[in-house]
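> Build the 3D model from these lines:
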Amino acid sequence: MTKINYFFRHEVAEKVREEGREEGREEARVEERAEVILRTLDWRGIELSEADRERVRSCGDLGRLALWLDRCYEVTDAAGLFDGDGEGA
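Predicted coordinates:
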């Protein structure tokens, strides 16, 4: 009997699936970090415009989100969150 190798069991298919899973985990980390920033600012009573909220939610850079997360505990207004981070408004 001939052994049948199905593509979904092939190492290339396994690699593609794992890359997809990792990409999904990365997206989840980005979304979660953005939501924590927004919830923390809301809890602290820092008002954000809808444009600022969208700016946080649309950021895909975990490093920048980490910076904003650190800042969200100390800022007194929305401008302080984004000041000097090198990103255009």
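> Going by C-alpha atoms from here, please, whenever you check contacts or count neighbours.
Noted.
> So which residue is dead centre in the protein?
residue 30 (1.4 Å; CA atoms, centre = their mean).
> That one is in contact with residue 63, isn't it?
No - using CA atoms under 8 Å, residue 30 is not in contact with residue 63, being 9.7 Å away.
> SS state for the closest residue to residue 78 other than its chain neighbours?
Using CA to CA, 6 or more residues apart in numbering and skipping residues adjacent in sequence, the residue nearest residue 78 is residue 48, 5.8 Å away. At residue 48 the chain is in coil, as set by DSSP: H, G, I helix; E, B strand; the rest coil.
> let's see this one next to it:
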Amino acid sequence: MADLSFYISPLSEEIREEGRAQGRAQGRAQGRAQARGENILILLDARGIDVTDAVREKISACIDLEVSREWLIRAVHAATAEEIFGPTR
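From the prediction side, this is the model:
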């Protein structure tokens, strides 16, 4: 019979808790990125700027918080939705 004591050891529990903490952190970051994408789309809509399906998909798929922050800032002044994807500062 195999020795399964590792699976109930403090070290094993510590490893599992690290994994859970990393998963929670990733989930929170994804949630923030998703919310920021929604905010960009709301802002563009409120400004009366047309958003193509391709642009909507690109904004919705972005999980990089720094990139989406830049897009949000640009969305304040952009004349078209595509302008938010311009070069970074």
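> After superposition, what is the TM-score?
Superposed pair, TM-score by TM-score structural alignment, normalised by the length of structure 1: 0.81. Supporting alignment: 81 aligned residues with a CA RMSD of 1.9 Å.
> that older thread, element containing the residue nearest to the centre of structure 1?
helix 11-44 (DSSP states H and E).
> Against structure 2, what's the mean shift for that helix, could you check?
Following the fit onto structure 2, the mean deviation recorded for helix 11-44 of structure 1 is 0.6 Å by mean CA distance after the TM-score superposition for structure 1.
> Structure 1: which residue goes with residue 72 of structure 2?
For residue 72 of structure 2, the aligned residue in structure 1 is residue 69 (criterion: TM-score structural alignment).
> my bad, should have said residue 28 of structure 2
Using TM-score structural alignment, residue 28 of structure 2 lines up with residue 25 in structure 1.
> where does that match sit relative to residue 54 of structure 1, distance-wise?
Separation of residue 25 of structure 1 from residue 54 of structure 1 (CA to CA, to the nearest Å) stands at 21 Å.
> Ok, residue 16 of structure 1 next?
31 Å.
> What lines up with residue 39 of structure 1 in structure 2?
Matched across to structure 2, residue 39 of structure 1 falls on residue 42, judged by TM-score structural alignment.
> Its match: neighbouring residues, count only.
13 (other CA atoms under 10 Å).
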